[in-house]
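J.: Prediction below, plus the sequence it came from.
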Amino acid sequence: MFASLLAPLAVLATAAPSDTAPPAKGTPPVTAQTQRSGGVRPPEQLAMRFDTADLAFELLPDRYRLEGVATLGFTATAPLERLVIDLDRNLPVRAIAIDGVDLPPAAWSNPEGQLVVRLPRPLANGQSVSARITYGGTPHVAVRAPWDDGVVWSKTRDGRTWFATTAEGYGCDLFWPCLDFPKGEPAQVTLHIIVPKGLKAPSNGVLLGVDTLPDGRSRWNWRIAHPNTYGIALNVGPYEQISGTYKSRFGNSIPMAYWYLPGEKAQAERLFAEFAPTLDFFETLIGPYPFGDEKVGVVETPYKGMEHQTINAYGNDYAKAIEGFDWLFQHEFSHEWFGNQLTAANWDDYWLHEGYGSYMQPAYGRWREGEARYAAMMQGQRGAIANQVPIVRGRVITEEEVYEAKDGGPGLDIYNKGSWMLHTLRGLIGDAAFWDVTRLAVYGRTDPRPGNFQPRFGSTAEYERFVRQVTGRDYGWFFDVYLRQAALPDLVTERAGGHMTLRWKVPGDGPFPLPVEVQVGDRIVTVPMTGGRGMLAVPDDAHVVIDPFARVLRRSTAVEELQAWRNGKTK
């Protein structure tokens, strides 16, 4: 079966010279449609379920080309006359067959990066269709991956091919025909990746086998269930591999593997030694590793990193840090829970990915070393919170409208402010409730066990419902300020006549009854702040510290002055 899938590609592989110059970064250019990921979708994309994707790739590094045959299975959820599939026009379509019957070229078009295929017959609700798309070309080269997207052509120290993809921003359509929005996940993807002799192709999910072709090339076959739309990744290089097995506290055994470049064995072994304790942290605090029947996989890439499901990209150069663990490995690994198991249904809710992904690093510091490390790591995030726009806007938006300031996005606030919001929420509702809410968000239940959950989609509204469900209280006022307003709550204090008054000032002047700890001399008092106001007795000669353990995210003039000073220096 695999040979027949790639028969057209084998001919192309021998048909051109091998002295093609490498494409420049940012080329070939992509259309606005290809750059767009998420947002309001065409009705045809909302009228079908993505069942399966069988993706056959052939990498031709001498010509900087990628050839592909994608066989996609869909089921109509409403009457459907056309397939609308996202695919960068830099990868021109050469042939399309519907249910095994070839279509004439006039039956499809792709002028701007959204392939429209006119079906030979309309589909009724519940009917299925198979589309086989043959395509290929020179994929868009990233300028500065992973902060922008595309492929990365690189070389190892000894001059061999080192290639990788990354697609969170512009989307999966950069190198395979897909539905480029968060809920466009296929239920199952099978990959067949042909690479030159001497190279390997670690990818998503379970390895089905490696076939050696007559000319010495190899075909790597993988299968993964419910992958995040941008989680499919191609990685090609002369990799070496470290493997092991994690014995989970839930009773199952999980394969672990790290693919690294030759000459780095000692460093690679030290990083691999972090896998099991990090996994134990997440399983203990949150719940089972979501993809235990596939693998924990990490691959060294020629760019910084990305949370590709079960094959996380790692390019941190084995950097050392005072925390004693590799922050990039830990952060990308956190996305197996927050991003791959729990996927935000709309880009507007991506603080669920990045806020949690950022918070789990201080949480891991606390797990390893205690409160001092946790506090130091939280303070490290605090100075980066910008508060220019709200984190959540309550509508369907694109990836660019989240990450790009020019498009009105909160940018890094979904990381740092999201993390501090979670820190404040944990202090407000307590550890037990906070982690139960987290488990509900990740698994849809508070008692996850291997086999009793599936990857799921979540939203801000659902998260708030989970908080109400666990605590029995409505914390809408909390999320209104931290998520739906830009400015932070400001705690205004006055001291006179042996008393101190405290008042929350929040955008919109709504209710904000967030309790505050106050240290008076050697005594710490929790002020309930009912109605957003509070008072306590304070002797005139007492030393007072507001929020001595920094449990609350609030306005800080020191941070504002620091940021203004930094901006001035930059200008």
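T.: Thanks, I have it. Numbering: from 1, shown residues only.

J.: going forward, measure contacts and count neighbours with C-alpha atoms only.
T.: Noted.

J.: Tell me which helix or strand residue 176 sits in.
T.: Using DSSP states H and E, residue 176 sits within no helix or strand.

J.: So it is in contact with residue 87, correct?
T.: Yes. With contact defined as C-alpha atoms under 8 Å, residue 176 counts as touching residue 87 (6.3 Å).

J.: also this one, for the comparison:
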Amino acid sequence: MNWMKSILLVGALTISFVARAQLFPHGETFTRQDTLRGTITPERAWWDLEHYTLEVKVEPEKQYLSGSNTMTYKVTGKPDRMQIDLQAPMKLTKAVQNGEELPIEHDGSAHFITLNQAQEQGKSYDITFFFSGKPVVAQRPPWDGGLTWQKDSNGLPFIANANQGIGSSVWWPNKDHPSDEPDHGVVLKVEVPENLMDVSNGRLIDTKHNRKANTKTYTWEVKNPINNYGININIGDYVHFSETYQGEKGALDMDYYVLRENLEKAKEQFKDARRMMEAFEHWFGPYPFYEDGYKLVEVPYLGMEHQSSVTYGNAYGNGYLGRDLSGTGWGLKFDFIIIHESGHEWFANNITNKDVADMWVHEGFTAYSENLFLDYFYGKEAASDYVLGTRMAINNDRPVIGTYGVNYEGSGDMYYKGANLLHTIRQLINDDEKWREILRGLNREFYHETVTTKQVEDYISDKAEMNLDPVFDQYLRDIRIPVFSYTIKDGTLAYRWENVIKSFDMPVKVWIDGKEVWLEPTTQWQSKKLDIASPTLIVDRNFYVAKMNVMGE
């Protein structure tokens, strides 16, 4: 992929805002709606999100939502119209500021509001958006996204949203772009039938009985910044249990909400949550949301990393629905959904990508967290076995980095190619404590921030004290796997990198007749005199590379 050319093409699309579809380097076709969703448009650029107060009434039998979102924002630039996102069939029915209804121009999923009141730079304002409708029903959550309307074994409604890819605007109106999070969090007021409970993000601060309507309203408060797709509603016949974890920042409330019928199974299976917290605070630093607590909530789909309200549907068993994704056996030592989705609290929720093209920052690091969980409890070799086993899931079909400005992720390889990239970098640093400090440092440096992949790459290179640009470019922006090409003749080893970008010069550890040797190949042939005429050469398995003896021996 010509990366810079891709960026320039996205820029051209952004500027022109043409309605027709455009073709991009890997055959992707994008439309004006993709650009409106994926770009910091002028109507998004002049204001900064500060807070949401989201009120929603959920009517299970009608599969219907209605409510309002009062948004607080600060003027940071020259005011223009305001872009708010809400996807059909949901309808944005009204926008009100200071009691005055504002004009709305609808353009697909983007809605442009003309503000009548003067907007003074540096000052904060409120605007309330009213919405209603039957949201998209998720057919295969969490992959396709939307609302899930199911019933438990007792015939009671069991409802949840999962909308990472499709976007939170699939069910409520907001600034649906990952670069801007509400700095001061969100309040969620969710009205549900009297016999059900809503569990959402943050802490429960109020429960109100609406006796005439035979409903209850649960009010949850999130004090920290939160990404839009992490905001969730989970509705069912829940029961609750909890524990307190003494973590790096003191006492952390860990709350669990499960269907009544699964309480005993959950009390046993959810012990992995405590183990997760111990391992990840070791590797990544303090849990990023002590103020909001940690929750694990049963839902009618597999699971998702909703901030401080991680959702769970892994059938109360280890592995990924009972399977070991690595094929090594180590994946059955933990509940995949508890470990993976909770790992996102550090990478996705604490550190969030500015553009979904950089989604590998979420998924690569979190897939790698599975390996680090094993490292903490079962040792380094077990962890290596696991992450190397996941290579069988890598397709190398297209670059891990997606296309910028059009809400387009890169290859699904962002998970385990991303994990193996990080595992390889750990070998290059060759100092486990230094590597651990880099991971913890990322979570300090970018605490509660949105980032670009360049910021993450530069931070790792800086703290590792080595130029890792060629390594990131090879694994994130190219689809080829480096080949260590070599030959040994008359006691001389000749070697180089093949199948790589021109600048690729990654050091590699090899074993020559059982002796550890570090080499520094480039794309040009180099040679090294050996003590043995015809030794055996093995490339260290922890480097995600291939090996080829050009003499065929």
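T.: Nice, I can see it. Since the structure is predicted, the reported quantities are computational estimates derived from the model, not experimental observations.

J.: Got a TM-score for the pair?
T.: Comparison of the two superposed chains (TM-score structural alignment, normalised by the length of structure 2) gives a TM-score of 0.86, and 503 aligned residues with a C-alpha RMSD of 2.2 Å.

J.: List the contacts of the aligned residue in structure 1 for residue 382 of structure 2.
T.: Aligning on TM-score structural alignment places residue 382 of structure 2 opposite residue 373 in structure 1. By C-alpha atoms under 8 Å, 6 or more residues apart in numbering, residue 373 of structure 1 lies in contact with 323, 362, 365-366.

J.: Try it again at 10 Å.
T.: 322-323, 362-367, 379 (C-alpha atoms under 10 Å, 6 or more residues apart in numbering).

J.: Equivalent analysis for residue 222 of structure 2, please.
T.: With C-alpha under 10 Å, 6+ apart, residue 222 of structure 2 has these contacts: 51-52, 184-188, 200-204, 231, 289, 291-293, 307-308.

J.: give me the number of residues near the aligned partner of residue 140 of structure 2 in structure 1?
T.: Counting by TM-score structural alignment, residue 140 of structure 2 lines up with residue 144 in structure 1. Here the number of neighbours of residue 144 of structure 1 (other C-alpha atoms under 10 Å) works out to 14.

J.: What strand or helix carries residue 144 of structure 1?
T.: Applying DSSP H and E as the criterion places residue 144 of structure 1 outside every helix and strand.

J.: intersection of neighbour lists for residue 176 and residue 87 of structure 1?
T.: Counting by C-alpha under 10 Å, 6+ apart, the residues touching both residue 176 of structure 1 and residue 87 are residue 135.

J.: Which parts of structure 2 are helices?
T.: Counting by DSSP state H, one finds helices in structure 2 at the ranges 3-16, 32-38, 42-45, 263-269, 271-284, 336-343, 360-378, 380-389, 416-429, 432-445, 453-464, 469-477.

J.: Mean deviation, the shortest one versus structure 1?
T.: Here helix 42-45 of structure 2, set against structure 1 after superposition, deviates by a mean of 0.9 Å using mean C-alpha distance after the TM-score superposition for structure 1.

J.: now the last one
T.: Compared with structure 1 after the fit, helix 469-477 of structure 2 shows a mean deviation of 1.9 Å (mean C-alpha distance after the TM-score superposition for structure 1).

J.: which residues in structure 1 does that helix align to?
T.: Using TM-score structural alignment, helix 469-477 of structure 2 lines up with residues 476-484 of structure 1.

J.: which of the residues in the matching stretch are buried?
T.: 478-484 (16 or more other C-alpha atoms under 10 Å).

J.: Just the buried subset of the contacts of residue 373 of structure 1, please.
T.: Neighbour counting by 16+ other C-alpha under 10 Å classes 323, 362-366 among the contacts of residue 373 of structure 1 as buried.

J.: ok, now which ones touch the residue lying farthest from the centre of structure 2?
T.: Distance from the C-alpha centroid of structure 2, by C-alpha atoms, centre = their mean, peaks at residue 490 (51.6 Å). When contacts are counted by C-alpha under 10 Å, 6+ apart, residue 490 of structure 2 touches 529-530, 532-534.

J.: That one pairs with which position in structure 1?
T.: Under the alignment by TM-score structural alignment, residue 490 of structure 2 pairs with residue 497 in structure 1.

J.: And for residue 271 of structure 2?
T.: So, by TM-score structural alignment, residue 271 of structure 2 is matched to residue 273.

J.: List the contacts of its match.
T.: By C-alpha under 10 Å, 6+ apart, residue 273 of structure 1 lies in contact with 244, 267.

J.: quick one on the thing from earlier: just the buried ones among the contacts of residue 373 of structure 1 now: which is nearest residue 71 of structure 1?
T.: When those are compared for distance to residue 71 of structure 1 (C-alpha to C-alpha), residue 364 wins out at 41.5 Å.

J.: before we move on, back to that, make JSON lines out of the buried ones among the contacts of residue 373 of structure 1 and add distance to residue 492 of structure 1.
T.: Shown next, in JSON lines, are these (distance: C-alpha to C-alpha, whole Å):
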{"residue": "323", "distance to residue 492 of structure 1": "35"}
{"residue": "362", "distance to residue 492 of structure 1": "28"}
{"residue": "363", "distance to residue 492 of structure 1": "30"}
{"residue": "364", "distance to residue 492 of structure 1": "33"}
{"residue": "365", "distance to residue 492 of structure 1": "32"}
{"residue": "366", "distance to residue 492 of structure 1": "31"}
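
J.: Mind picking the two most distant members of those?
T.: The most widely separated members of these, counting by C-alpha to C-alpha, are 323 and 363 (11.7 Å).

J.: shared neighbours, these two?
T.: Both residue 323 of structure 1 and residue 363 are contacted by 369, 373-374, 377, under the criterion C-alpha under 10 Å, 6+ apart.

J.: Just the buried ones from those?
T.: 373-374, 377.
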